[in-house]
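Enquirer: the following comprises the amino acid sequence and a computationally predicted model.
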Amino acid sequence: MELTESHTLPVPQQRAWEALNDTAMLKACIPGCESIEADGENAYAVALTAAVGPVKARFKGRMQLADIDAPRSYTIVFEGQGGAAGFGKGDAHVTLEPAGDAATTLAYTARAQVGGKLAQIGSRLVDGAARKIAAEFFRRFGEQLGEQRDSGAAAMDESAGPATAENAANEAGDDNVDDTGSTDASQTRKRSWTAWISKS
């Protein structure tokens, strides 16, 4: 089986690279993923539940990152065992290229072999299941990146908001006074002093 696809991610290249190496992000995006844990240098132990046609099983496997060229590309070598359901193994070459200042094109070519019951159900069902899992992963991955980007922008706006308002008030000076009492401290003191003199 060979699968080649490309997707546009709504973040710069460096951020996309960091997300691809964030195990918490990957766990949240891989359908059926139960755990991803470090298992040596640039290697991870993975457990997930997947359904391929009539076969549904819990797979345990390992993936190793090789040919790392941060933040542009790497190769994932993977293998997994699903008990009576069979096994799967293969590799995927992943590349990241800038698509403007705030987007990245992710492309990959994956090759895999399956055995056991998985091999018996036919290549068409296996290919279809792989494409479905990949599509769901990238849907979730894009949504997660978009949410992080939006929340980061909102946090920046909130932190800049009060300072911007304060600077605007300072630049406006003492003449920028409204009738609701929203004045700066110096203008308030001037009014109080004038009222005290007039009463005297």
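Expert: Alright, I've got the coordinates. Numbers count the residues shown, from 1 in each chain.
Enquirer: switch to C-alpha atoms for all contacts and neighbour counts from now on
Expert: OK.
Enquirer: so Gly161 is in which element?
Expert: Assessed by DSSP states H and E, Gly161 sits inside helix 123-172.
Enquirer: which SSE is immediately downstream of that helix?
Expert: Per DSSP H and E, helix 123-172 leads on to helix 185-199 as the next helix or strand towards the C-terminus.
Enquirer: how near is the residue nearest the centre of the chain to Gln81?
Expert: The chain has Leu145 as the residue nearest its centroid, 3.4 Å off, counting by CA atoms, centre = their mean. According to CA to CA, to the nearest Å, Leu145 and Gln81 sit 31 Å apart.
Enquirer: in addition, the following structure is provided for comparison:
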Amino acid sequence: MQFAMSMDLPAAPERMWGVLTDVKRISECIPGCENVEEIVRLATYKATVKQKIGPFKLEVPADIVVDEVVEPSRVGMHATGRDKFTGTRLSVALEVTLVREGHGAKLNVSAQLDVQGRLATLGMSVIKRRAEQNFQEFETRLRAVLETV
């Protein structure tokens, strides 16, 4: 499944870069993201993602690998994990870009999500709806963080 979101930011990419690469601050914007551990800055991380999707309550310990960093405009990463209760396997490839627009920037996030196992039986529409809700919540939380920058 493919997902994408974009939002206008109030400052140039150089100013926003510090917020977007501050793992503690950005992880607080991600719904259900907990126990974030930085192994190597801008390289490897661990986190747990908890979500309720349909009748399933997922708790996915995830390994996150940063594949590419182009400061201050792009981060590419992927994450994999397996829910310990349902055995559902999740894999996501994520690309985050900052593009200068006037005095500000545009944040673009695109994700390719692969779901295997019991959660996949719910069907793409249920999973997609939950992912879109998560993107909306992420944007709301990120905007609140950016107001303090």
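Expert: Noted; the coordinates are in hand. If you're wondering where the values come from, they're calculated on a predicted model, not measured in any experiment.
Enquirer: wait, the residue nearest to the centre of structure 1 sits on Val11?
Expert: Yes. If you go by CA atoms under 8 Å, Leu145 of structure 1 and Val11 touch, sitting 6.9 Å apart.
Enquirer: related to what we said a few turns ago, for the helix holding Gly161 of structure 1, packing partners?
Expert: When contacts are defined as 3 or more CA pairs under 8 Å, 6 or more residues apart in numbering; DSSP states H and E, helix 123-172 of structure 1 packs onto strand 2-9, helix 23-29, strand 43-52.
Enquirer: change it to 7 Å
Expert: helix 23-29, strand 43-52 (3 or more CA pairs under 7 Å, 6 or more residues apart in numbering; DSSP states H and E).
Enquirer: I'd like the ones you listed written out as a markdown table, with mean neighbour count added.
Expert: A markdown table is the format used below for those (neighbours: other CA atoms under 10 Å):
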| stretch | mean neighbour count |
| --- | --- |
| helix 23-29 | 17 |
| strand 43-52 | 18 |
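Enquirer: and Leu9 of structure 1, what's its match in structure 2?
Expert: Matched by TM-score structural alignment, Leu9 of structure 1 corresponds to Leu9 in structure 2.
Enquirer: which one is its match nearest to, not counting chain neighbours?
Expert: Once flanking residues are discounted, Leu9 of structure 2 sits nearest to Ala105: 5.1 Å by CA to CA, 6 or more residues apart in numbering.
Enquirer: list the contacts for that neighbour?
Expert: Counting by CA atoms under 7 Å, 6 or more residues apart in numbering, Ala105 of structure 2 touches 8-13, 98-99.
Enquirer: which among the residues you listed count as buried?
Expert: 9-13, 98-99 (16 or more other CA atoms under 10 Å).
Enquirer: looking at those residues, which are in helices?
Expert: Per DSSP state H, helices hold the following members of those: Pro13.
Enquirer: ok, so of the buried ones among the contacts of Ala105 of structure 2, who is nearest Glu28 of structure 2?
Expert: Comparing these against Glu28 of structure 2 with CA to CA places Leu9 closest, at 18.0 Å.
Enquirer: hang on, isn't that closest one packed against Gly104?
Expert: Yes. Assessed by CA atoms under 7 Å, Leu9 of structure 2 is found in contact with Gly104 at 5.7 Å.
Enquirer: need the contact list for the nearest residue to Leu142 of structure 2 once chain neighbours are set aside.
Expert: Counting by CA to CA, 6+ apart, Cys29 is the residue found nearest to Leu142 of structure 2 once chain neighbours are left out, at 5.7 Å. Applying CA under 7 Å, 6+ apart to Cys29 of structure 2 gives the contacts 138, 141-142.
Enquirer: out of those, who's the most crowded?
Expert: Leu142 (21 neighbours; other CA atoms under 10 Å).
Enquirer: now Pro71 of structure 1. Nearest residue, chain neighbours left out?
Expert: Among residues not flanking Pro71 of structure 1 along the chain, Trp17 sits closest, at 5.6 Å (CA to CA, 6+ apart).
Enquirer: could you report the neighbour count for the one you found?
Expert: Neighbours of Trp17 of structure 1 (other CA under 10 Å): 20.
Enquirer: using the three-state scheme, assign it.
Expert: helix (DSSP: H, G, I helix; E, B strand; the rest coil).
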